[in-house]
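> Could you look at this predicted model? Sequence included:
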Amino acid sequence: MPSFNLKVNKTHTYDAIVIGSGISGGWAAKELCEKGLQTLVLERGRMVRHVEDYPTMNNDHWDFEHRGKLTDEDKKKYHIQVRSGFIDESNKHFYNNDLDSPYTEVKRFDWIRGNQVGGRSLLWGKQCYRWSDLDFEANAKQSIGVDWPIRYKDLESWYTYVEKYVGISGEKLGLSHLPDGHFLPPMELNCLEKHVKGSIEKTYKGRHLTIGRVAHLTEPINGRGQCQNRNRCSRGCPFGAYFSSNAVTLPAADATGKLTLRPNSQVASIIYDEKLGKAKGVKVIDSETKEEIEFYARIIFLNASTLGTTQILLNSTSSRFPNGLGNDSGELGHNLMDHHYRVGAMGSYDGFEDQYYKGRRPNGIFIPRYRNLDEASKMKDFIRGYDYQGAGGRGNWGGGISGGGVGAEFKDSLFAPSSWGMSLVGFGECLPYHENKVTLNQDAKDKWGLPTLSIDAEFKTNEMAMRKQMKEDAVEMLENAGLKNVTPFDYSGGIGVGVHEMGTARMGRDPKTSVVNANSQLHAVPNVFVTDGACMTSSSCVNPSITYMALTARAADFAVNELNRKNL
């Protein structure tokens, strides 16, 4: 168990500062420390140590006072977080108290947050899919937003680099629009999932069903244990079987002796030196004492989450940057995206009564995108595409809770599994609309006196047309596979509930239309790097976290090389 250095040095001066300790911040810390830089990681939330700060990791359902349910008081504290459907009594300590973390919803926006050391790496779904040139080239080909300044070849080796360290289990498919990666052995599909896979691949040319590519170890690596199929991931994994900053990258950074970690540190702004034309440090407010402190470094990595990073940049004003650090283009805060999902279908299946499965697999199925790949799959009502996640399963003894009955016969019936069922849930791409934006609300300050965010974003006509097709396809695929009582659903909610917010400090070639360049540097402030979701120029339809990791490792390598050349 690492014993993190939490005590800052007397000069408050470091080689590098990383703001945020989540998925991308942990990677920045690891890479910079391993390359020899004295690195300070600032985290706005509380300290969370691997294993020892996972209080519910081994609890059974009956160990919770309310059997996992949130109380009415909790629902008030977490009134935004409950929109996700992910929070309950077992993991609420890893989610933000919304009363302490206000923001303004011009239109509904479900901002799901976990401010603590490790951030949402303790809560993420762990699905990991590489982007392809279909994604990187789409904006340019369709004259939407701005073109990405990078292509798949620029990230390919970095994808491999991070995958080998993270540990991704999955199956290779040989699809050009979903590049294969470096995989551990895949988890196994159950009998109904295999049946539906066979039906889909026989019925539809170009459609595939596979097990999810997921950051869960199916065999031990680097001292981490393999997944035990407990499906208690959101409570923290004591085996280190799923990837988190707490279990993997922060301990690696700490092992170098170069890491200083400071939780409870609200970064108010980045300090810009107008004479040097560079950033020289950050201004921090201690969350507990409200003391204002300044820390200094040669390079700064912003990894505070998409909206957290942009909030800091917008609040970092000076005579050179009156509208936010690096905001010469005026694009800072604009082009907010998220995946739209919670649309699809579910049904039941008569059969396989003699079969079940072992454990509680923390993973589901994946159907890669098959629309708008080429002329043959082009749709007239929308551009871009979608994929599906989901799972097949069989009911257990809980199926008898709401049923009637008494006596021995009723009790015996609880040991008989109920019928099989399966769901398909679509994940669709959102376009980068300039009018989907965040701004600072100077009239609504948080309890540390910092301006909060006002969020004005929505899904539009293209996403709505896509959702219609996503629902129809899901129904058709399940019915063709022989499922009964197939029921479509569409619970769109607000933008944000996909928890894949991206954009607001987009990457591009031209400083007049983008915020960061191909190396993840602010165009106008070259020693500040943005490698979390804020830098994304489009959203694809696959989960983005492995791309953040690859971008971060690549930017850290570039930054250290530039420091060594005395270019920063």
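Done, it's in.
> okay, CA-based contacts and neighbour counts for the rest of this
OK.
> For K411, the count of nearby residues, please.
Residues within reach of K411, counting by other C-alpha atoms under 10 Å, total 13.
> In addition, the following structure is provided for comparison:
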Amino acid sequence: MNIQAKGKESVTYDAIVVGSGISGGWAAKELTQKGLKVAMIERGRDVEHISGYTTAMQESWEFEHRGRVDNQARKDYWAGVRTGYTANEEHRHFFEKDIDNPYEETRRFDWIRGYHTGGRSLLWGRQSYRWNEKDFTANLEDGIGIDWPVRYKEIEPWYAYVEKFAGISGSKEGLDVLPDSEFQPAMELNCVEREVKKGIESKFPDRKMIIGRVAHLTNPTEEQKELGRSQCQFRNRCMRGCPYGAYFSTQAATLPAAKKTGNLTLINDKIVYQVIFDDEKKKAIGVKAIDQNTKEEVEFFAKVIFLNASAVNSAWILMQSKSKTHPNGLGNASDQLGRNIMDHHLGVGAGGKWDGFKDMYYFGRRPNGIYIPRFTNWGKDKRDFVRGFGYQGGASRGRASSDGFGKELKDANTQVGDWGINLGGFGETLPDPSNRFTLTENKDKWGLPIINFDAAWGKNEWKMREAMEAEAANMLEAAGVKDVHTFHDKEKAPGIGIHEMGTARMGHDPKTSVLNKHNQVWGAENVYVTDGAFMVSSSCVNPSLTYMAFTARAADHAVNELKKMNL
């Protein structure tokens, strides 16, 4: 049955939020709590908290292939297999089959998608770091891309706001390069990590090694407990979904908060592909969508629209939203829509062994590692590239190895192996308008245009990667780590960090950007984009915390503008 048969009133809301991932969940929470009737439209199926995490309590031996990738999965998840993320049978049901959701590549791009309630908020690495003041001025200072229209001081209170609700565990360090958050108690470094920390910091006074800052509850607040959340159980099976609600996800945090207001309508299986723009009213009035199961076309209407479909899909929607006023796509007078794709580059670093602590082990499986904040091009450190990188990694003990078989192999596998430690670099990517995606004439099974990616790392990223490899080895060797070896996967392509950014950037001018400083589309100010599409540069830290802060800020702005009758 066509939803419109029920009448336009039944599909009209104060606000529409497209997408239910990290930023979409935040938009729904903020808008409903401020009194708006909100429709959150998700293109994929519904996944309910706890009951939807079907593999959360299974042991490795209960999976048919012991969690490994089988031959059929290699075909179905061809792009995901390249990254190593998506085809593991423990959690592959939360990722989309690439064979059913095709895309094209002029230059390789690993596009990882999760279409269901919660999106990739069920799958993210949960590393949560604030940007620093320089991150917001670097483009201007380096003459790269365009200047951010926002500065750190403007977003600082919003960082604090979202951190208190989400729950970020970490340690206060007082670093300019990595501002402190509103923290819950930090997780602990293990014995080897503490020794390596001492070695690195004594030999390199300008560098710090700290515990990662993660969106895991270690001491839940009363507000978090009321939503049904509890502290982290150190199972490290997070990508299966957390039945305890210990890590931040839409299902565990923002969705139940939005539902408590009675103002939320969650709509699943509807692929939004276009914003409806009224040329006479000079504003958007709704969205068009296709039911992913029946292929029925439907429309929804609202006073304000938040696009949170992910950086690529939000720009894909804007590209298809053409009108007399916006012939090149909504807000695309600058021709920047789909351009400036950024991601974080990784797959390079070093590892080694630690002698000693043979009698030591650790309790549980900590879902977190160490973090070494950026030190290149900071202070007195100057390089032949701009910007910088951090390191993530950690120390652990595996099983003892054996070249034998039968009883000898079984006996070895019951013993604990040596301590090992690794540092993996995580580098900033510069905005480049030639790194982009376009719409092809080819269509998917819903009759919607397929995307073609054309992006690659630039000269700056390749120079940075050399330093990422060398400095990782230098630090480990200086700290006393043995048998240090480096690694550098030169086949890694954009998309590997799953941090797509920049496809509908904000700016000062509609001639050079798609959004204004409040995340509003130029010329359609009742449309907000607050996922990774709005980013103007990428920093070298995980971006999700920044998406949360900007989304909360934009929702506050939208409600205030609605009250003033400006939207």
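Yep, it's here. If you're wondering where the values come from, they're calculated on a predicted model, not measured in any experiment.
> mind listing what the counterpart of L307 of structure 2 in structure 1 touches?
Alignment note (TM-score structural alignment): L307 of structure 2 maps to L302 of structure 1. By C-alpha atoms under 8 Å, 6 or more residues apart in numbering, the contact list for L302 of structure 1 reads V18, I19, G20, G25, T309, V528, F529, V530, T531, D532.
> Looking at structure 2, which of those residues hold up?
Compared against structure 2 with both residues aligned by TM-score structural alignment, their matches' C-alpha atoms under 8 Å, the contacts of L302 of structure 1 retain V18, I19, G20, G25, T309, V528, F529, V530, T531, D532.
> Could you measure from the last one over to V516 of structure 1?
Put plainly, it is D532 of structure 1. When distance is defined by C-alpha to C-alpha, to the nearest Å, D532 of structure 1 is 12 Å away from V516 of structure 1.
> Same check on the third one?
Using C-alpha to C-alpha, one obtains 18 Å as the distance from G20 of structure 1 to V516 of structure 1.
> same check, this time on the fourth one
Counting by C-alpha to C-alpha, the gap between G25 of structure 1 and V516 of structure 1 amounts to 17 Å.
> Without its sequence neighbours, what residue ends up closest to the residue mapped onto N231 of structure 1 from structure 2?
Aligning on TM-score structural alignment places N231 of structure 1 opposite N236 in structure 2. Excluding the flanking residues, the one nearest N236 of structure 2 by C-alpha to C-alpha, 6 or more residues apart in numbering is P367, at 4.6 Å.
> for the aligned residue in structure 1 for the one you found, helix, strand, or coil?
P367 of structure 2 maps onto P362 in structure 1, with residues paired by TM-score structural alignment. Assigned state for P362 of structure 1: coil (three-state reduction, DSSP: H, G, I helix; E, B strand; the rest coil).
> So what's the residue count around P362 of structure 1?
19.
> thought it was touching C237?
No - between P362 of structure 1 and C237 there is no contact under C-alpha atoms under 8 Å: 11.7 Å.
> residues in contact with L476 of structure 2?
V196, I200, A350, G351, G352, V484.
> Ignore what I typed, I meant I305 of structure 2.
A15, I16, V17, V18, A284, G286, N526, V527, Y528.
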